[in-house]
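Novice: I'll drop the sequence and a predicted model, then ask my questions.
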Amino acid sequence: MGVMAIRKIGVLTSGGDAPGMNAGVRAVVRKAIYHGLEVVGIRRGYAGLLDGDFRPMPLESVGDIIQRGGTCLYTARCLEFMTEEGQRRGYQRLVDAGIEGLVVFGGDGSFHGAQKLHELGIRTIGVPSTIDNDIGACDANIGFDTAVQTAIQAIDKIRDTATSHERTYVIEVMGRSAGHIALAAGLAGGAESVLIPEVPYKLEDVVAKLQRGVARGKKHSIIVVAEGAAHGVEVGRYIEEHTGFDTRVTVLGHVQRGGAPSAVDRVLASRLGAYAVELCMQGVSGAMAATQNGELVAVPFDEVFRSERKPAQELCELAEILSI
């Protein structure tokens, strides 16, 4: 028996927004309509699924969104969908609406929800979308490149004022329990120290490096801290108390989630969104659309959940060497 033809698919964005989600939704809608499918947008993630917040998505619904940050479908956390009863209600909402396949843009929590719908009988495909870049089994997550660019722009500007005032600046970046943004931005921004949760560190070592720099005539320094490693304010306080250096702290916060997606994120989102539709049409379910070594692949959710993305040891070592 061949794969059952699919006529209508849904698309939703869940969890934290990521630059490039709109480009991905656009790709889903246009790829699906190209193949004669009907597309339904589910607003506010799984909360909207339970509420039946569905909107038809014709071609014009995704015009002029490829360059926009955030998500046109909105997003929300939904504790109710974590329950078995909530998942069955969500499944029934999809069945009642005639939606046979679902594309979910999000991260680990979003994919666990998609896996439950898959187990109940809905074809589900996940698309890795999180600035944290902590979804493994793929080359990159949508939104990470843009978030790093935003962090670098801030670091460059802060370095200008750090130089002018001969100060030490501590810059805290996002990433939850992952240090990918901090490592990439710190390396690209020439930070003197980068603190990430995956690599043990001692603040006395950070202080010693700062003091060595001052001894050879260095006038300013930048310390990049991942939010999962330490609080920037506490690091700044420790440095000032143990050195007497004029120290300032900047917490970049949610500015890293916003803004127009980079070309890299737009292309990645477009490829993965279109590929997710192809997978649905082929009957694939319970899997993530991803790139591995640049090639499009479908990775079963079970494999995704077992995988772990660690910062490359080579990059950690390089950041340490170049900051002497």
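Specialist: Yep, that arrived. Numbering: from 1, shown residues only.

Novice: Please count neighbours and contacts with C-alpha atoms only from this point.
Specialist: Fine.

Novice: Now do the SS call for residue 271.
Specialist: Three-state call for residue 271 (DSSP: H, G, I helix; E, B strand; the rest coil): helix.

Novice: how about it, what does it touch?
Specialist: Residues near residue 271 by CA atoms under 8 Å, 6 or more residues apart in numbering: 24, 27.

Novice: Give the helix, strand or coil label for residue 17.
Specialist: When classified by three-state DSSP, residue 17 comes out as coil.

Novice: Give me the distance between the residue nearest the centre of the chain and residue 35.
Specialist: Most central in the chain under CA atoms, centre = their mean is residue 130, positioned 1.4 Å from the mean C-alpha point. Residue 130 sits 28 Å away from residue 35, going by CA to CA, to the nearest Å.

Novice: Tell me, how many residues neighbour residue 244?
Specialist: Neighbours of residue 244 under the rule other CA atoms under 10 Å: 10.

Novice: mind checking how far it is from residue 159?
Specialist: Using CA to CA, one obtains 19 Å as the distance from residue 244 to residue 159.

Novice: ditto for residue 273
Specialist: According to CA to CA, residue 273 and residue 159 sit 38 Å apart.

Novice: In addition, the following structure is provided for comparison:
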Amino acid sequence: MAEKVIRTIGVLTSGGDAPGMNAAIRAVVRTALGKGLKVRGIRRGYSGLLNEEIIDLSARDVSDTIQRGGTILLTARCEEMRTPEGQQKAAAICKKYGIDGLVVIGGDGSFKGAQKLSDFGVNTIGLPGTIDLDIACTEYTIGFDTAVNTAMEAIDKVRDTSTSHERCSIIEVMGRDAGYLALWCGIANGAEKILLPEEHDYDEAKIIADIKESRKRGKKHYIIINAEGIGDSMNMAKRIEKETGMETRATILGHMQRGGSPTAKDRVYASIMGSLAVDLLLEGKTNRVVGYKHGEYIDFDINEALAMQKGIPEYQYDIAKQLAI
């Protein structure tokens, strides 16, 4: 019966862009078209929805996009969508354009928007798209794998010159509230120190003492991965150099971590999730978030997903510290 209700699916990307979003869009479009549905793309996320930037999408519109970073639908943040008036207006626009089901690709903030639209009667499915890996209901988010590899390659290059000059290098990666990117980069790059916003043991005096001790053990250079939530990398570098006498430089990787062609993992996982989103809508399921846990693709009620809390796996953090001798 749900198959008769869902005739047109809308898709949008919201919040920060993440590599692999285009693979998810492509999968939504082609899966829906293959099942006899119409697809409407919404440009610039919720902002574009409120401004009625809505276009029809064909299979050819998503050709040659799976390898591209960013999002072909563009993205934006939207304060108006935080208001009841904006939410009601967005739901009315979905109805106006005959959008029976809406696939939202983004992070927690995007899911909150989808949740509100569901309250106004819009059938919604959320796909986790964020390089931060900070969505509690899933072990994987679209874009994280690419971002880790992009940052890892950059840090490898910094390590080369840091080793040559016998420096201490502080590399700041993205992660205002979540340190997964910093943690994975720290382990993958063999960093001596990883600074995470979730950990409350940040002690600059201890870092300085550790650097001095490591030099006594024969270490010639020192790598610190700093999540942006800790911040102040430039001044931290000045203080470390002053206290240790070791030349110290800070590098902020910035938005390069969001860009680049997605990895095979991001392309495949995003494609599967995009296809599943369409299937869920046709099964009559709504107000759901697609996730990946324990080797399986699963879906959660969006309210349940938003209520979950996600912390850093302590065993990974302990391993990182253990290997930094």
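Specialist: Nice, I can see it. Here the structure is a predicted model, which is why all the values come from computation and not from measurement.

Novice: List the TM-score for the superposed pair.
Specialist: The pair, once superposed, lands on a TM-score of 0.98 when counted by TM-score structural alignment, normalised by the length of the first structure; 324 aligned residues with a CA RMSD of 1.1 Å.

Novice: Only the buried residues of stretch 316-325 of the second structure, if you could.
Specialist: For stretch 316-325 of the second structure, the neighbour count (16 or more other CA atoms under 10 Å) marks 317, 320, 321, 324 as buried.

Novice: next one: stretch 42-55 of the second structure
Specialist: Going by neighbour count (16+ other CA under 10 Å), the buried part of stretch 42-55 of the second structure is 42, 43, 44, 45, 46, 47, 48, 49, 50, 52, 54.

Novice: Could you find the closest non-adjacent residue to the first one?
Specialist: The spatial neighbour of residue 42 of the second structure that comes closest, neighbours along the chain excluded (CA to CA, 6 or more residues apart in numbering), is residue 54 at 4.6 Å.

Novice: cool, the fifth one as well?
Specialist: In space, residue 46 of the second structure comes closest to residue 78 once its chain neighbours are excluded; the distance is 6.1 Å by CA to CA, 6+ apart.

Novice: ok, the one you found touching residue 47?
Specialist: Yes. Taking CA atoms under 8 Å as the definition, residue 78 of the second structure is a contact partner of residue 47 at 5.3 Å.

Novice: Determine the number of other residues adjacent to residue 206 of the second structure.
Specialist: Neighbours around residue 206 of the second structure, by other CA under 10 Å: 11.

Novice: One more: residue 141 of the second structure?
Specialist: Using other CA under 10 Å, residue 141 of the second structure is surrounded by 27 other residues.

Novice: so who does it touch?
Specialist: Contact analysis of residue 141 of the second structure by CA under 8 Å, 6+ apart lists 128, 129, 130, 131, 132, 133, 135, 291.

Novice: mind listing the strands for the stretch 151-300 of the first structure?
Specialist: Using DSSP state E, counting those that start in this stretch, the strands found in the stretch 151-300 of the first structure span residues 168-173, 193-195, 221-226, 247-251, 287-292, 295-300.

Novice: And the stretch 1-150 of the second structure, by the same measure?
Specialist: 8-13, 38-42, 54-56, 101-106, 123-128.

Novice: Output the ones you listed in TSV, with distance to residue 151 of the second structure appended to each entry.
Specialist: Shown next, in TSV, are these (distance: least, CA to CA, whole Å):
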stretch	distance to residue 151 of the second structure
strand 8-13	23
strand 38-42	30
strand 54-56	34
strand 101-106	21
strand 123-128	20
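
Novice: Count the neighbours of residue 283 of the second structure for me.
Specialist: The tally of other residues near residue 283 of the second structure (other CA under 10 Å) stands at 13.

Novice: Quick check: it vs residue 41 of the second structure, distance?
Specialist: In terms of CA to CA, residue 283 of the second structure sits 21 Å off from residue 41 of the second structure.

Novice: Likewise for residue 211 of the second structure?
Specialist: Residue 211 of the second structure sits 52 Å away from residue 41 of the second structure, going by CA to CA.

Novice: Mind checking which of the buried residues of stretch 316-325 of the second structure are in helices?
Specialist: 317, 320, 321 (DSSP state H).

Novice: Now the second one: closest residue in space, sequence neighbours ignored.
Specialist: Nearest-residue entry for residue 320 of the second structure: residue 187, 5.5 Å, with adjacent residues in sequence omitted and distances by CA to CA, 6+ apart.

Novice: just the helices in the second structure please.
Specialist: Ranges of helices in the second structure, per DSSP H, are 2-5, 21-34, 45-50, 84-96, 108-119, 144-165, 180-188, 204-216, 233-244, 264-282, 302-307, 314-322.
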